[in-house]
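# need a 3D model of the following:
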Amino acid sequence: MQSQIHAKTSPAFKKKDKSWKVWWRLTRPHTLTAAFVPVTLGTVIAMTETEIHFGLFITMLIASLFIQIATNLFNEYYDFKRGLDNEESVGIGGGIVRDGVKPKTIMKAALSLYAVSLLFGVYICIYSSWWIAAVGLFCMAMGYLYTGGPMPLSYTPFGELASGLLMGMFIVLISFFIQTETVSIDSILIATPIMILVGLINLANNIRDLEGDKAHGRKTLAVLFGKRNAVIFMAVMFVISYLWAFTLIGLGIISPWIILIVLSIPKPVRAIKEFFKNSTPPQMMPAMKAASQTNTIFGVLLSLGIFIGYLL
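From the prediction side, this is the model:
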């Protein structure tokens, strides 16, 4: 018993435990719903039209999560290389500036996740269509170019649009396509509010980092709008997301059970209130968290509503 206690309190054990926590932070867990929600939604929509291949669902889910984590690691690497991150930076994994992880280790981890995702992609293509390879490679390239390359998307006003399209709309449609071998107008319409909400996760991040981004020459949407107008824009887009879903009910495109999404409304309300009330990056973290949770809860309830409508 004493030897077991000693093992758990030894420097080696503590280092291993700390290492696990560092890499968990580097995944930026609050962003991973941007991968989980679209895959789930696309699969549930497909369920209303065909029998689901669960192997494809699981493979697509893991590949999307790996691509999202790799994108976060690229972000960590290039923000450090460009001097944006330091020990006081809020909202980063901090593996390089706080925990001493070598930048090349971060890059190797990101590329390794991309490599594994490619293998999953081959499986998906074998059981669906090789056209998915082209779309998947495009998504992966854009994930890298978000912070990498000579003109990163994260330095432009198009970061929100890119993340919304790629991790929102495209992932929903790919998940739908690999099950049904088609893309329908209905699937595009249902994916639209998720595209908006994924983009708003990015906007929330940029509102929090507005002053630092401005100082480093970034021209994000938040920098161009200014904090107040960016928050107003976010509020308008939240409203559009909900009204869009309610309109789909009225048009008979989607099950009335998706009215469950109203249960998620407190989250965007909190995000807007917290952004208006606070001004420093640490103070705005709860607002950013609420924006991310909006996508999670909205997406899960939307998927659940569609699934209940399918069963009934």
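# contacts and neighbour counts: CA atoms only from here.
OK.
# show me the contacts for the residue nearest to residue 146 when sequence neighbours are not counted.
In space, and not counting its chain neighbours, residue 146 is closest to residue 153: 4.6 Å by Cα to Cα, 6 or more residues apart in numbering. Contacts for residue 153 (Cα atoms under 8 Å, 6 or more residues apart in numbering) come out as 145-147, 159, 162.
# of all the residues you listed, which comes closest to residue 36?
Nearest to residue 36 out of these is residue 162 (Cα to Cα; 17.5 Å).
# any idea how far residue 197 is from residue 165?
11 Å (Cα to Cα, to the nearest Å).
# quick one, which of these two is more surrounded?
residue 197 (29 against 21; other Cα atoms under 10 Å).
# how about this one, so we can line them up?
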Amino acid sequence: MAIKKFLKLVEIQTKVASMIPFIFGTVYALFRFEQFNAYHFMLMLISLLSFDMATTAINNYYDYRKAVKKHGYGYEIHNAIVQYNIRPAVVVAIIAILLTLAIGAGIVLFLEVGLLLLLLGGLSFAVGILYSFGPIPISRMPLGEIFSGLFMGFVIIFISAYIHVGDRFASLTLAGGVVTLQIQLVEVILVFLISIPAILGIANIMLANNICDMEDDIENRRYTLPVYIGRSKAIVLFKILYYAAYLDLIVLYALRVHPIIVALVLLTLLPVRKNVKRFADQPTKQFTFGLAVQNFIMTNAARIIALGVAVLMM
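Below you'll find the model as predicted:
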């Protein structure tokens, strides 16, 4: 398969939604604990990127198989299987290879880090598969925003920090048939609070996508959140989530990130507000959906840079 077709099949441009939280967690581990493990970093990168590509390919394959409406902008242009006339057997083979890479690297990382990683990684794999596959995929229910936000926004950040710091976050041990979970509650709460922009930003990417696809989703029996609450309420929710994302600036300040750096992060609110208004005025996949991705990149990249600068100032 040509690389162009492969990249379209896995929608490589959307991998920013997993790579930014991955980098975020790594930089947070450096900032908070001054720890970095290059081997663990590479293993998680391979596993996470392979699995993210696999779930996207599964989603495209499932949409191809289940589509009721087989015409229109969304179907003919955005599904690579249709656009490039890719044989379904080839798609299945690619999915199998990507899943093998993801699981293989994940197992090696688990052997390096411990049982808690196996639990969190296994749960994430299960949610990722069920998101696109099964009798009622998560993506076809009004739960997509919640699951994608929490797992891609919080769990990825937690794991990507945990692989560097281990027991300083939490530990899970098995001895004599007894499972013991120990959690550093303050640290876990802090990493959750610092993850708020990623959680809400990823949720809003999903929400924007579902707002744009409402009509097609109804025809294809995808009962997403906007289908349930209506376009106008979904757009109001879209706006609220972005503004709520800035609550984590209080946490940055509490973690002793310099006030000037925090103030510079706050400046991203100006272009974010502009993009929110443009999307609300014309919510379409072709012209404004990309603004949700831009907002996610801006708000989270600003925080990564802020933490990175704070690391250099330590």
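# please state their TM-score.
The TM-score (TM-score structural alignment, normalised by the length of the first structure) is 0.86; 291 aligned residues with a Cα RMSD of 2.1 Å.
# what segments of the stretch 51-200 of the second structure are helices?
73-78, 80-83, 88-113, 115-132, 144-148, 156-165, 185-194, 196-212 (DSSP state H, counting those that start in this stretch).
# what residues sit buried inside the fourth one?
For helix 115-132 of the second structure, a neighbour-count test (16 or more other Cα atoms under 10 Å) marks 115-118, 120-121, 124-125, 127-132 as buried.
# and which of these is nearest residue 65 of the second structure?
residue 132 (11.9 Å).
# would you mind finding the match for the closest one in the first structure?
Using TM-score structural alignment as the criterion, residue 132 of the second structure maps onto residue 147 of the first structure.
# can you tell me which residues contact its match?
By Cα under 8 Å, 6+ apart, the contact list for residue 147 of the first structure reads 74-75, 78-79, 153-155.
# gap between the aligned residue in the first structure for residue 54 of the second structure and residue 191 of the first structure?
Counting by TM-score structural alignment, residue 54 of the second structure lines up with residue 70 in the first structure. Applying Cα to Cα, one obtains 23 Å for the distance of residue 70 of the first structure from residue 191 of the first structure.
# what about the two, which has more around it?
Legend: neighbour count by other Cα under 10 Å for residue 70 of the first structure and residue 191, higher for residue 70 (27 against 24).
# shouldn't the more buried one be in contact with residue 115?
No. Between residue 70 of the first structure and residue 115 there is no contact under Cα atoms under 8 Å: 10.2 Å.
# packing partners of the helix ranked longest in the first structure?
Secondary structure of the first structure per DSSP state H: the longest helix is helix 281-311. Judged by 3 or more Cα pairs under 8 Å, 6 or more residues apart in numbering; DSSP states H and E, helix 281-311 of the first structure is in contact with helix 33-47, helix 185-208, helix 266-277.
# ok, and what's touching the shortest one?
Translated: helix 266-277 of the first structure. 228, 231, 234-235, 238, 284, 286-291, 293-294.
# do stretch 254-264 of the first structure as well
Residues from elsewhere that reach stretch 254-264 of the first structure (Cα under 8 Å, 6+ apart): 190, 242, 245-246, 248-249, 294, 297-298, 301-306, 308-309.
# show me which of these are buried.
Going by neighbour count (16+ other Cα under 10 Å), these have 190, 242, 245-246, 248-249, 294, 297-298, 301-306 buried.
# what residue lies at the spatial centre of the second structure?
Most central in the second structure under Cα atoms, centre = their mean is residue 152, positioned 3.2 Å from the mean C-alpha point.
# the equivalent of it over in the first structure: what's it in contact with?
Under the alignment by TM-score structural alignment, residue 152 of the second structure pairs with residue 167 in the first structure. With contact taken as Cα under 8 Å, 6+ apart, residue 167 of the first structure is in contact with 34-35, 38, 195, 198.
# what residue of the second structure takes the place of residue 138 of the first structure?
That one, residue 138 of the first structure, aligns with residue 123 by TM-score structural alignment.
# for residue 117 of the second structure, see how far away its match is.
Taking Cα to Cα, one finds residue 123 of the second structure at 10 Å from residue 117 of the second structure.
# also residue 82 of the second structure?
For residue 82 of the second structure, the distance to residue 117 of the second structure - Cα to Cα - is 37 Å.
# same check, this time on residue 271 of the second structure
37 Å.
# also residue 91 of the second structure?
Residue 91 of the second structure is 29 Å from residue 117 of the second structure, by Cα to Cα.
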